[in-house]
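> Below is the structure, and that's it, no one-letter string:
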């Protein structure tokens, strides 16, 4: 299945086009541009370099979070607009699962983390079993200062992925190692491959539209609105 993958959950904007498990093209940009500025030109460049026309695409897969509130909205809105214009089905992929998919290593716990603000982290926990990535625990929010100790107390070695630099104390943990930097952050190719493998046709392709991002927590804007409008709660 020829799939376009989009990930804008972090400051990295990553897009890829894959044919099943084969990566035809991938672009990652991590230079501080806002995704609203760079995403569409990046998609156009990707398809041109991969020699894939939009009409050839069969599926669009997008990272749904957790991650940056603004980044997720931009990525999902762009994916929905393209899917609508091209009359293509749409698949949503969990961001932390897509990060863990970057590193197919058996016998360890893969722990992708992303910044959840105010000293907290979004934390996932996955394990490869043969050729299948399995979620060990549901995605949660944990205090960054406590995560290293929690992982050290685990029964199996752990590999930290994602925004590892936000986890203090890991340098003293013999149970915890850091993934190579090239595998730490989201990749559009992992989103595309996972999206294609998880996609189940439902007849009406538009049934996938209106997907909600996987935020876990409320945004600061939502909290402020509720504070100012208590009658609406």
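Yes, it's here. Given the structure is predicted, the values throughout are model-derived calculations rather than measurements.

> From now on I want contacts and neighbour counts done on CA atoms only, so please keep to that.
Will do.

> Flag every buried residue along the strand ranked longest in the chain.
Secondary structure assigned by DSSP state E gives strand 132-143 as the longest strand of the chain. Using 16 or more other CA atoms under 10 Å as the test for burial, strand 132-143 gives 133, 135, 139, 141-143.

> all strands for this structure, in order.
Using DSSP E, strands in the chain cover 2-7, 13-19, 22-29, 59-63, 90-93, 109-115, 120-129, 132-143, 158-162, 176-178.

> picking up where we left off before, let me know the closest of the buried residues of strand 132-143 to residue 221.
Residue 221 lies nearest to residue 141 out of the buried residues of strand 132-143, by CA to CA, at 19.0 Å.

> The structure to be compared is supplied as follows:
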């Protein structure tokens, strides 16, 4: 089975190919929110380098959010179109789950994605076990949730573009009872190969919706346009 993995939910664009679970190649570009320009050339280049065509892809795996609203829409629209053209299946994966796995941490990992307005999309994982529900949180609320779960002096790996929001939110805070450490830049973005890995795990456990027409974004919160329409505050 040929699987094409995609992440456009953040600043880094990542696309990857795998055959029977074995990586064939991956392209990651940290060029900002230029996915509408860089996505299709990256996919075409990767397919050509792996001597494959789009119609040979059996499954498309995509990071479905939360993250950048525009980025998520670009990725999902492209995946649906490619899956339709290839008569293939699709699987959507949580961006926070993929970010936690991409960090390489084998202990407690808190994936954080900037949700604007001083908030972060956040969760907590120990390996494949999710310990904290995904939600946009202010740093104070996140600390309260983490302190109720972590043991004193326990190490916590923090990853993702929400790390800067975390550090700003800690200004003036008392020392933390646990020990936060930060993922290096090389491990603080979502890898498309990780999206493939998680999709195959869900497929094996029969826990995945594979109909392209039922593939949905996981925005986490309303977009700014939607908030304006409903009279909600925030950016």
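On my side now, so go ahead. Being a predicted model, the structure only gives us computed values, none of them experimental.

> Give me the distance between the closest residue to residue 58 of structure 1 other than its chain neighbours and residue 148 of structure 1.
Spatial nearest neighbour of residue 58 of structure 1, chain neighbours left out: residue 2 (5.3 Å); criterion: CA to CA, 6 or more residues apart in numbering. Per CA to CA, to the nearest Å, residue 2 of structure 1 is found 40 Å from residue 148 of structure 1.

> Could you check how many residues crowd around the counterpart of residue 81 of structure 1 in structure 2?
With the correspondence set by TM-score structural alignment, residue 81 of structure 1 lines up against residue 81 in structure 2. When neighbours are defined as other CA atoms under 10 Å, residue 81 of structure 2 has 13 of them.

> how close does residue 154 of structure 1 get to residue 68 of structure 1?
Computed as CA to CA, the residue 154 of structure 1 to residue 68 of structure 1 distance reads 29 Å.

> swap that for residue 57 of structure 1, please
27 Å.

> just residue 223 of structure 1 next, same as before
16 Å.

> do residue 88 of structure 1 as well
Distance from residue 88 of structure 1 to residue 68 of structure 1, counting by CA to CA: 26 Å.

> where along structure 2 do the helices fall?
35-49, 69-86, 95-102, 139-147, 163-169, 192-204, 224-229 (DSSP state H).

> before we move on, the earlier item: looking at the buried residues of strand 132-143 of structure 1, spot the one nearest residue 25 of structure 1.
residue 133 (23.0 Å).

> Would you indicate which residues of stretch 154-161 of structure 1 are buried?
Result for stretch 154-161 of structure 1 [16+ other CA under 10 Å]: buried residues 157-161.

> now the residues you listed as TSV including distance to residue 218 of structure 1?
Formatted as TSV, the buried residues of stretch 154-161 of structure 1 follow (distance: CA to CA, whole Å):
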residue	distance to residue 218 of structure 1
157	32
158	29
159	28
160	25
161	24
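
> Just give me the closest of the residues you listed to residue 72 of structure 1.
residue 161 (19.2 Å).

> ok, the residue nearest to the spatial centre of structure 2 to residue 47 of structure 2 distance?
Centroid-nearest residue in structure 2: residue 95, 2.0 Å away (criterion: CA atoms, centre = their mean). Residue 95 of structure 2 is 23 Å from residue 47 of structure 2, where distance means CA to CA.

> How about residue 166 of structure 2?
Applying CA to CA to residue 166 of structure 2 and residue 47 of structure 2 gives a distance of 38 Å.

> and if you look at residue 17 of structure 2?
8 Å.

> Looking at those two now, which is surrounded by more residues?
Just comparing residue 17 of structure 2 and residue 47: by other CA under 10 Å the higher neighbour count belongs to residue 17, 27 against 20.

> ok, the residue nearest to that one when sequence neighbours are not counted - contacts?
Using CA to CA, 6+ apart and skipping residues adjacent in sequence, the residue nearest residue 17 of structure 2 is residue 4, 4.6 Å away. Contact analysis of residue 4 of structure 2 by CA atoms under 8 Å, 6 or more residues apart in numbering lists 15-18, 57, 59-61, 196.
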